[in-house]
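Peer 1: model this:
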Amino acid sequence: MTTTRRILVLTALAATMFLGSGAAAQASFTESAKVTATPMSIATGTVSAPAAGSGSLTCGRTSATMGLTWTKSTSARISGYRVTVHFSDGYTQTVDKAATDTSWSQGITLYNVTAYAVRYTVSTVTDYGWTAESASTGWFQC
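Peer 2: Next comes the predicted model:
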């Protein structure tokens, strides 16, 4: 008797699942947004490079001193300047300076400026990531 009851319950459950699954589910979604057109203008900004002034190389008995002066850039939002030393073998060295600086000097071993010539450039660095590099100075060598 229990086997018959089990078969009847199982058949009833199967019939309920089969007949009950015939109804399709439905859903719908709507969303809207109001967009107002406003006039827009896009401008292309430029960054002015600082004017590289005089570069220098003072040679001593065992060391030398490199130096550069420049005129500040007229661009807005300047965050600093980047001095680049270009060696004649292709190597470059950079030094970051403050936005208020207009000169730089640094000592170097004498060998580096007797074996190689150096020249300098200075770049404007802005707080929005744009830069502009000055013209290069002439070459210096001890």
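
Peer 1: from here on, contacts and neighbour counts on C-alpha atoms
Peer 2: Noted.

Peer 1: roughly how far is the biggest helix by length in the chain from the heart of the chain?
Peer 2: In terms of residue count, the longest helix belonging to the chain (DSSP state H) is helix 2-20. Chain-centre distance of helix 2-20: 69 Å, with Cα atoms, centre = their mean, to the nearest Å.

Peer 1: Sort out which residues of it are buried, please.
Peer 2: Going by neighbour count (16 or more other Cα atoms under 10 Å), nothing in helix 2-20 comes out as buried.

Peer 1: Just checking, which helix or strand succeeds that helix along the chain?
Peer 2: In the C-terminal direction, the helix or strand that comes right after helix 2-20 (DSSP states H and E) is strand 51-59.

Peer 1: Provide the count of other residues in contact range of Asp127.
Peer 2: Here the count is done by other Cα atoms under 10 Å, and Asp127 has 11 residues near it.

Peer 1: OK, contacts around it?
Peer 2: Taking Cα atoms under 8 Å, 6 or more residues apart in numbering as the criterion, Asp127 is in contact with 77-79.

Peer 1: In this structure, which residue is most central in space?
Peer 2: When the chain is reduced to its mean C-alpha position, the nearest residue by Cα atoms, centre = their mean turns out to be Gly129, at 6.3 Å.

Peer 1: distance of that residue from Ala135?
Peer 2: When Cα to Cα, to the nearest Å is applied, the distance between Gly129 and Ala135 equals 20 Å.

Peer 1: I have a second one here; can you model it like the first so I can compare?
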Amino acid sequence: MTTTRRALALLTLTLAVLVTATLPANAAFDDRAPAVTATVGTITVQPPNQVEAKGLCTTTTDPATGAVTTTVQAKIEWWRSTSPGVTGYVVTAHLNNGASYVMARTDATADEVFDSADASHLQYQPRFTITTLTSYGWTAVSVRSGVLTC
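Peer 2: Have a look, this model is predicted:
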């Protein structure tokens, strides 16, 4: 093929591309589908209620040393959440100095926990919340209990 023929072929192809690029596309789609109706349900996780903190103080004296020790036995109880999918509860102690700590983790059937500590901890006026844990990752926190006293 000669140079002239190559140039003429290249020019023809270039013109063909330019002309066809300016033409509008002519495609039609007529596949129809019915609209999908979606419903989204919501659920509210119910926190436990009727949270109570009860304390029983016991004082003992060591006969050998005469040292007096007072211990508080704490019972934290609540009414379980009525929400579906509850997997357990977290009991958190809140102190009057702003500190808080997890006191216990339970399964879904629990409605009370017990703990004991030196009675000097009562100076921090501990109050307790119960957090509902669910299988779908949502939680709910109860109102705080009254102050634990003996």
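
Peer 1: before we move on, back to that, of the contacts of Asp127 of the first structure, which is the most crowded?
Peer 2: Neighbours here mean other Cα under 10 Å. Within these, the largest count is held by Ile78, at 21 neighbours.

Peer 1: Need the nearest residue in space to the aligned partner of that one in the second structure, chain neighbours excluded.
Peer 2: For Ile78 of the first structure, the equivalent position in the second structure is taken to be Val86, counting by TM-score structural alignment. Excluding its sequence neighbours, the residue lying closest to Val86 of the second structure (Cα to Cα, 6 or more residues apart in numbering) is Thr134, at 4.3 Å.

Peer 1: count of neighbours near that neighbour?
Peer 2: The number of residues packed around Thr134 of the second structure, counting by other Cα under 10 Å, is 18.

Peer 1: Report the contact partners of it.
Peer 2: Under the criterion of Cα under 8 Å, 6+ apart, the contact list for Thr134 of the second structure reads 84-88.

Peer 1: Let's see that with 10 Å instead.
Peer 2: Contacts for Thr134 of the second structure were tallied using Cα atoms under 10 Å, 6 or more residues apart in numbering; they are 45, 83-89, 108, 140.

Peer 1: again with Thr62 of the first structure
Peer 2: With contacts defined as Cα under 10 Å, 6+ apart, the neighbours of Thr62 of the first structure are 108-111.

Peer 1: Now tabulate these in JSON lines and tack on neighbour count, distance to Ala33 of the first structure and secondary structure.
Peer 2: What follows is the contacts of Thr62 of the first structure, written out as JSON lines (neighbours: other Cα atoms under 10 Å; distance: Cα to Cα, whole Å; DSSP: H, G, I helix; E, B strand; the rest coil):
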{"residue": "Ile108", "neighbour count": "15", "distance to Ala33 of the first structure": "64", "secondary structure": "strand"}
{"residue": "Thr109", "neighbour count": "14", "distance to Ala33 of the first structure": "67", "secondary structure": "strand"}
{"residue": "Leu110", "neighbour count": "19", "distance to Ala33 of the first structure": "70", "secondary structure": "helix"}
{"residue": "Tyr111", "neighbour count": "12", "distance to Ala33 of the first structure": "70", "secondary structure": "helix"}
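
Peer 1: What is the neighbour count of Ala33 of the second structure?
Peer 2: Using other Cα under 10 Å, Ala33 of the second structure has 6 other residues around it.

Peer 1: what's the counterpart of it in the first structure?
Peer 2: Aligned against the first structure - with TM-score structural alignment as the criterion - Ala33 of the second structure pairs with Ala33.

Peer 1: how near is Gly22 of the first structure to Trp70 of the first structure?
Peer 2: Taking Cα to Cα as the criterion, Gly22 of the first structure is separated from Trp70 of the first structure by 83 Å.

Peer 1: With Val118 of the first structure instead?
Peer 2: As defined by Cα to Cα, Val118 of the first structure lies at a distance of 17 Å from Trp70 of the first structure.

Peer 1: Could you check which of the two is surrounded by more residues?
Peer 2: Of the pair Val118 of the first structure and Trp70, Val118 is the one with more neighbours under other Cα under 10 Å, namely 25 against 22.
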